[in-house]
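Asker: Next one to model:
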Amino acid sequence: MVRKRFMGISAVLLITVFILMACTDEETAIAAEDAATYGIIETHMSTEEKLEDFYYMYKLLEDNYPFFNVNKRLYNVDWLKNKKKYEKMIKITKNDAEFFVAIDKILNDLNNPHTHVFNGNVYRSYYKHFYPDEHPVLNYEKSMKRYGFDGNVENIGLDSDFDFLATNDEVLKTAILIENKVAYMKIDSMSYNHIKEDYAKVEKFLKEVKDYEKLIIDIRGNTGGFDDYWKNIVGFLIDDTLKAEYYCFYRGNYRDKYDLYKVPLSKPIRKLDEEALRKFPSEVKEDYDYYTKNLVIVKPWNILDFKGKVYLLVDRYVFSSAEKFASFAKDSGFAILIGEPTGGDRVFAEIPFAYLPNSGLVIRFSAELGINNDGTINMETKTTPHIRVDATPNEDFTKDACIQAAIKD
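Answerer: Next comes the predicted model:
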């Protein structure tokens, strides 16, 4: 009887072990296409070389990345404690393509769109953006070899996932929703090469609607780009200079490695007034090394004498520079925000790139903890709209909850 019970317990334990092993294998399994699919060259790295790269990346982020605690609170992911799991993922990769996919999955666990590994198209897009300046990371010899790139930018097309660098697609749409009353602007991207091009279009449209009661600016789905795009629009519509100020905190010393990533006018956190520190989450004082106060200023430069209300439509995809527009519009009083909380990660300093020493793979990672005016972490609480409604866009504006909220306000 005892023997049968023992055998029964053993069977249960074995089944449990097999289930746990199956779950673990599923968590760490890597499936990849051939290397060319990711725009990289196969160099047959050894497991030791792959692990060295992983440890380098892990330490780099451990020392410099700002959102580990935010990731735990929002997504219940303790990235640093997952080290053994990530090691296993690296060890079971059979080639460089699988290693690339493993790194991609590991970084995706951080749930931050600014943090990712470059595929070949993204690498070339950024290389072209910074050219003719020699970017200290992108010009790393092993990186150029990894991405099969000879430095010739003539035939580089820009990756669609990063079209805020430059895109030939139209990013600005305008419309009259209600004649003589409600005007509408849709901005899909703060695209670099549309800043000057769209300036004239914006001016022309705003002159046509300067006597309207309401202007709706729709940035839903806008993942960012360059601040000058949205500042041009604000400048047309204001009579007086608008300002907003934001604290940002940094940790680690990776930024000191390259002039491009250094933070001008930063100060050691010990010099920050204790009363100010008490307004921020405790991790700011405990985990960060230096800070800046960033003043966003927009001056009127082509006054149209617009007296109507401005509404800014936002959703969860509003990120980076578009997020800066959203927070500035709210905090300066420029616009009434409608929709749902944004995606966050308002940044001021250059977002760092880093190459992995053996593979040459290039990663990009957030390295700035932005604070909202209420003392909360921007990446955690985002920017909340004044009027919260379903932010789903609808081609029929009479059925679009955000647009209708602005019309009825």
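Asker: CA atoms for contacts and neighbours, from now on please.
Answerer: Will do.
Asker: how close does the most centrally placed residue in the chain get to residue 236?
Answerer: The centroid of the chain falls nearest to residue 114 when counting by CA atoms, centre = their mean (3.6 Å). Residue 114 sits 30 Å away from residue 236, taking CA to CA, to the nearest Å as the criterion.
Asker: try residue 10
Answerer: 75 Å.
Asker: sorry, back to before: looks like the residue nearest to the centre of the chain contacts residue 368 (just checking).
Answerer: No - taking CA atoms under 8 Å as the definition, residue 114 is not a contact partner of residue 368, at 10.7 Å.
Asker: I have a second one here; can you model it like the first so I can compare?
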Amino acid sequence: MKKLLRQFNVIAIILMAMLVFTACGNSVEQLISNEQLTMEDFLNDFDYMMQTMEDTFPYFGVVERRLGVDIRGLGRETRAMIENYPYSLEGLASELGISLEDMPELDEQIFWSIIRHEFFSHFLGFIHTYPLDSGLYNMLQLPYSSPSSPLYTSHNHHVFTNPTSQRFYQKQEDFFNTLAEEKGALLQFIFRGYPPVQVPSSIVKTEIIEEDKIAYLNVPSFLSFNVNTNDTLKTFYRNINKYEHLIIDIRDNGGGSPDIWRMLIMKPLWPERNNMPDMPLYAFYKGSKLGKSLGAENLKIEAQNSRNIPETDYLLTMTEIMEANNLPHINEDDVQDLAYGVRFNTSISNIEWRHMHQLRIPNIFYPFYGKIWILINGNNYSGAALFARHAKEMGFATLVGEQTGGAYTTSSGWFFALPNTGIILRWDIDYLTDSYGRALNEFPTTPHHSNRPGMDALETVLQLIEEGSF
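Answerer: Predicted coordinates for the structure are as follows:
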């Protein structure tokens, strides 16, 4: 549970750039804006955030059932904390050696700290919920705002390029650097020791565990692959083609683009091209004007790719979907918050050459007729969690390890900017279910074989192979 709340997931097909923090010699006082926002401005931003969640976020019930967090109740508590600042955080300040008189005034950075640490921290990363810090903003700004990027939408372009957000994140970067140099209590008070975002390695590792029998492939991230990775996989697949077992280790893989595992792992290794299940998923959206428009835009985007092919060119009403499909396990309380939806076909057979050419991914084919194992754990989110689920449900591999973390979605990310501070927030807008109506984020993928006592997933799978237990 603790790992689930701590983990951040960033889905990106192309990681364009990461701008590192640079030193700044300005004092903290010099970084404070001349145009101070008022308490009313901050409360209006918070109310805007909560209303936007009401309009677009379909997981209030799932968060409460799975994590025990009442988001609406937590919102009321956090709003009161903002309204009663600095007294509401006097205890924390005192623990850090900051007196009430020396506590900083409420500004954009304190406001960000409160919503980050007092609100989102209770369900952070679950269903991609988090406020961006300057590190994430610098990482994501170009991929989500550039018209040439496959992640581009007009909605997200405005979020990342509006002047208010740009000013906030430049100021936060400078502010963090100054506090990091001083290494004082204020750094802990505002950022709580929260480190800058680091891009995980995308370098795959291969190993021969037993000659002519057991091969091993470690994939630490699905954020981006390069030409060297493509060549490595092609050579590896060719060399182990006649092996009995292939172990694919995605433990601690926080996610990334589903296109990578679809096009570079499942498609090349799948032995029966004419026998690929259609893997239906249902995505449901809230009935507000914004919820419906973003749902319709998401449908249009996915129709241009191969990950999720919509069965209709438009959103259906909940009544139409429920009458046309048997979804016996859909949560009746959650249905009351949903208004529109679509059925997606997510089969690997959707992939065409044009899709691979668009992403510059080579079309390789080395069907593997041996046994494929995938090692998973609770740090598998987003694209990695989807890989585990697809592999299990499509019969591609046997899963070994721990239950995945979740954060399933059909989109590449939707973001929202607060009007007064410019703080950018993210959460998923699609309530995703399987063909029986079960919410994937409430019921994450479980392994076929759990870790044996005293063993990790790799040790467990090697024991299973030795015993012939498969």
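Asker: How about the secondary structure of the residue nearest to the centre of structure 1?
Answerer: coil (DSSP: H, G, I helix; E, B strand; the rest coil).
Asker: List the residues that contact it.
Answerer: Going by CA atoms under 8 Å, 6 or more residues apart in numbering, residue 114 of structure 1 touches 351, 364, 365, 366.
Asker: Residue in structure 2 paired with the third one?
Answerer: With TM-score structural alignment as the matching criterion, the partner of residue 365 of structure 1 in structure 2 is residue 427.
Asker: Kindly report the same for residue 183 of structure 1.
Answerer: So residue 183 of structure 1 corresponds to residue 215, using TM-score structural alignment.
Asker: likewise residue 328 of structure 1?
Answerer: Checking TM-score structural alignment: residue 328 of structure 1 goes with residue 390.
Asker: Could you tell me whether that match really is in a helix?
Answerer: Yes - if the criterion is three-state DSSP, then residue 390 of structure 2 is within a helix.
Asker: For it, give its distance to residue 363 of structure 2.
Answerer: Taking CA to CA, one finds residue 390 of structure 2 at 20 Å from residue 363 of structure 2.
Asker: quick one: which of these two has more around it?
Answerer: Set residue 390 of structure 2 next to residue 363 and count neighbours by other CA atoms under 10 Å: residue 390 wins out with 21 against 15.
Asker: for that one, what are its contacts?
Answerer: Residue 390 of structure 2 makes contacts with 279, 396, as judged by CA under 8 Å, 6+ apart.
Asker: Can you tell me how far it is from residue 446 of structure 2?
Answerer: Distance, residue 390 of structure 2 to residue 446 of structure 2, using CA to CA: 12 Å.
Asker: Next: residue 384 of structure 2.
Answerer: 13 Å.
Asker: next one: residue 276 of structure 2
Answerer: 22 Å.
Asker: Settle it for me: which of the two has more neighbours?
Answerer: More neighbours surround residue 446 than the other of residue 276 of structure 2 and residue 446, with 20 against 16 (other CA under 10 Å).
Asker: Help me confirm that the more buried one is found in a helix?
Answerer: No - assessed with three-state DSSP, residue 446 of structure 2 is coil; it does not lie in a helix.
Asker: what separates the residue mapped onto it from structure 1 from residue 320 of structure 1, distance-wise?
Answerer: Using TM-score structural alignment, the partner of residue 446 of structure 2 in structure 1 is residue 384. Residue 384 of structure 1 is 15 Å from residue 320 of structure 1, where distance means CA to CA.
Asker: now do residue 353 of structure 1
Answerer: Taking CA to CA, one finds residue 353 of structure 1 at 16 Å from residue 320 of structure 1.
Asker: Which one of the two is surrounded by more residues?
Answerer: residue 320 (25 against 20).
Asker: which stretches of the stretch 1-150 of structure 2 form helices?
Answerer: 2-6, 28-31, 39-56, 60-67, 71-83, 90-95, 108-114, 134-145 (DSSP state H, counting those that start in this stretch).
Asker: Can you tell me which of those is most buried?
Answerer: Mean neighbour count (mean count of other CA atoms under 10 Å) peaks for helix 134-145 among those, with a mean of 22.
Asker: Remind me what that helix packs against, helices and strands.
Answerer: Helix 134-145 of structure 2 sits against helix 154-161, helix 163-182, with contacts defined as 3 or more CA pairs under 8 Å, 6 or more residues apart in numbering; DSSP states H and E.
Asker: angle of that helix against helix 163-182?
Answerer: 150 degrees (axes from the mean of the first three to the mean of the last three CA atoms, to 10 degrees).
Asker: rewinding a little: would you turn the helices of the stretch 1-150 of structure 2 into CSV with distance to residue 239 of structure 2?
Answerer: Listed next are the helices of the stretch 1-150 of structure 2 as CSV, based on distance: least, CA to CA, whole Å:
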stretch, distance to residue 239 of structure 2
helix 2-6, 37
helix 28-31, 58
helix 39-56, 48
helix 60-67, 44
helix 71-83, 51
helix 90-95, 58
helix 108-114, 51
helix 134-145, 35
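Asker: out of these, which comes closest to residue 224 of structure 2?
Answerer: Among these, helix 134-145 comes nearest to residue 224 of structure 2, with 12.3 Å by CA to CA.
Asker: circling back to that earlier point, the helices and strands packed on helix 134-145 of structure 2: which one's closest to residue 280 of structure 2?
Answerer: The nearest among these, by CA to CA, is helix 154-161 at 27.3 Å.
Asker: residue contacts, the residue nearest to residue 433 of structure 2 when sequence neighbours are not counted?
Answerer: Nearest residue to residue 433 of structure 2 in three dimensions, chain neighbours excluded: residue 439, at 4.3 Å (CA to CA, 6 or more residues apart in numbering). Residue 439 of structure 2 sits next to 330, 331, 431, 432, 433 when contact means CA under 8 Å, 6+ apart.
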